[in-house]
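Trainee: Quick one: sequence and predicted model below, then my questions.
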Amino acid sequence: MHDHPNVRAVQEALDIADALDGSGAPSQARILPDAVHTAAAAAAALGVEVGQIANSLIFNADGEPLLVLTSGAHRVNTAQVAAQLGLDSLDRATPEFVREHTGQAIGGVAPLGHPKPVRTLVDTALAAWDEVWAAAGVPQSVYPTTYAELIRVTGGTPAEVA
């Protein structure tokens, strides 16, 4: 599974981000025995708290993709986020929209490794954890990271999203 094109793209993006920053060894994608399609399943598989899971959720923001990296401990308040961003609408994206803009399928969308940059919000609730886990391109692949690293590698904006 490390050879899957999506996992390779995510790992290459992590390697490049580390080379640019020079802060140490880049995170390494980990392949789990089974797919983890929910934050609860990922937390159980990793032996961590559900709040440490950084869900990568793609929304259709007035026709443009918006990636919200949110703590697995809560749901995105779409009305609140739309108001913060001055959007007319913020809707859950279709699987086709997600794949078009990320190259990845729902359940495995990573914060990076997309064909082109996606506007990103990073849930401030993730700052409570020293380590968080994000998907690495497919539903059975994850990698460890930090809140600060998520902001850095995605160019994301910290936001209250719940």
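Mentor: Arrived safely.

Trainee: C-alpha only now, for contacts and for neighbours.
Mentor: Noted.

Trainee: In the chain, mark out all the strands, start to finish.
Mentor: Secondary structure of the chain, counting by DSSP state E: strands at 30-31, 53-61, 64-71, 90-92, 119-123, 132-135, 141-145, 157-159.

Trainee: ok, and here's another one to check against it:
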Amino acid sequence: MTASLPTRSLLVLDSIRAAGIEGEIVVLPDAASTAPLAAAALGVEVGAIANSLVFWSDDEPLLVMTSGAHRVDTAALAERLGRGSIRRASAEQVREATGQAIGGVAPTGHSAPLTTVVDEALAGYPEIWAAGGTPHTVFPMTFDQLVALTGGPVVKVD
């Protein structure tokens, strides 16, 4: 089955396996490029979707892993993190920073390591789902696995 995964998803799979995460990458029949679409395709609450949102802050990319039920309050998050402004990255910046397209950005498997923060609200779900490197791929994990995988601090993002 892994042979049929897109190259970007194989990179994600290698990374999650190296982190000891056993969940399989699931290929969805339709793109699930938003949290509501992913939740509907998987039959889970939208809050259990770990959105991978790339922002630009202090001249570098910042990956925010947030619950699909939240919007990131960029001003409040910048203050909490002691950063200058945080603004949404362009599609080109996302691709350059991650090697992945908007709607399919995984928490790992990027071109280079990214500074990452994890939404504390994701801790409220026994299983969370994240993109697997493309808008058609996702994989399950626990909150603790996400934190360990990304190495990011847990913060309030909304």
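Mentor: Received the coordinates, thanks. It should be emphasised that the depicted structure is a prediction, and the values quoted were computed from it without experimental measurement.

Trainee: just so I know, which of the strands of the first structure lies nearest A13 of the first structure?
Mentor: Smallest distance to A13 of the first structure across those (CA to CA): 12.3 Å, for strand 141-145.

Trainee: For A41 of the first structure, find the nearest of the strands of the first structure.
Mentor: Proximity to A41 of the first structure (CA to CA) singles out strand 53-61 among the strands of the first structure, at 9.9 Å.

Trainee: Check the mean deviation of the closest one from the second structure.
Mentor: Here strand 53-61 of the first structure, set against the second structure after superposition, deviates by a mean of 0.3 Å using mean CA distance after the TM-score superposition for the first structure.

Trainee: can you tell me what part of the second structure that strand aligns to?
Mentor: With TM-score structural alignment applied, strand 53-61 of the first structure matches the range 49-57 in the second structure.

Trainee: which non-adjacent residue is nearest the most centrally placed residue in the second structure?
Mentor: The centroid of the second structure falls nearest to S52 when counting by CA atoms, centre = their mean (2.8 Å). Spatially, and ignoring its direct neighbours in sequence, S52 of the second structure is nearest to M65 (4.8 Å; CA to CA, 6 or more residues apart in numbering).

Trainee: Count the neighbours of the one you found for me.
Mentor: 29 (other CA atoms under 10 Å).

Trainee: what does D34 of the first structure give?
Mentor: For D34 of the first structure, the count of nearby residues is 12 (other CA under 10 Å).

Trainee: Need the counterpart of it in the second structure.
Mentor: By TM-score structural alignment, D34 of the first structure lines up with D30.

Trainee: and the gap between L114 of the second structure and T150 of the second structure?
Mentor: 8 Å (CA to CA, to the nearest Å).

Trainee: ditto for V54 of the second structure
Mentor: 14 Å.

Trainee: Q100 of the second structure: neighbour count?
Mentor: 23.

Trainee: List the contacts of the aligned partner of it in the first structure.
Mentor: When the first structure is aligned by TM-score structural alignment, Q100 of the second structure is paired with Q104. Applying CA atoms under 8 Å, 6 or more residues apart in numbering to Q104 of the first structure gives the contacts N6, V98, A110, H114, G137, V138.

Trainee: Of these, grab the buried ones for PyMOL.
Mentor: Burial among the contacts of Q104 of the first structure is assessed by 16 or more other CA atoms under 10 Å; the matching PyMOL selection reads:
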select buried, resi 6+98+110+114+137+138
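
Trainee: Dump the contacts of Q104 of the first structure to a markdown table, plus distance to P26 of the first structure.
Mentor: Shown next, in a markdown table, are the contacts of Q104 of the first structure (distance: CA to CA, whole Å):
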| residue | distance to P26 of the first structure |
| --- | --- |
| N6 | 17 |
| V98 | 26 |
| A110 | 15 |
| H114 | 18 |
| G137 | 16 |
| V138 | 19 |
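
Trainee: Can you list which of the contacts of Q104 of the first structure are found in helices?
Mentor: Under the assignment DSSP state H, the contacts of Q104 of the first structure contribute N6, V98 to helices.

Trainee: out of the contacts of Q104 of the first structure, who's nearest T38 of the first structure?
Mentor: Here the nearest of those to T38 of the first structure, counting by CA to CA, is V138; it sits at 12.5 Å.
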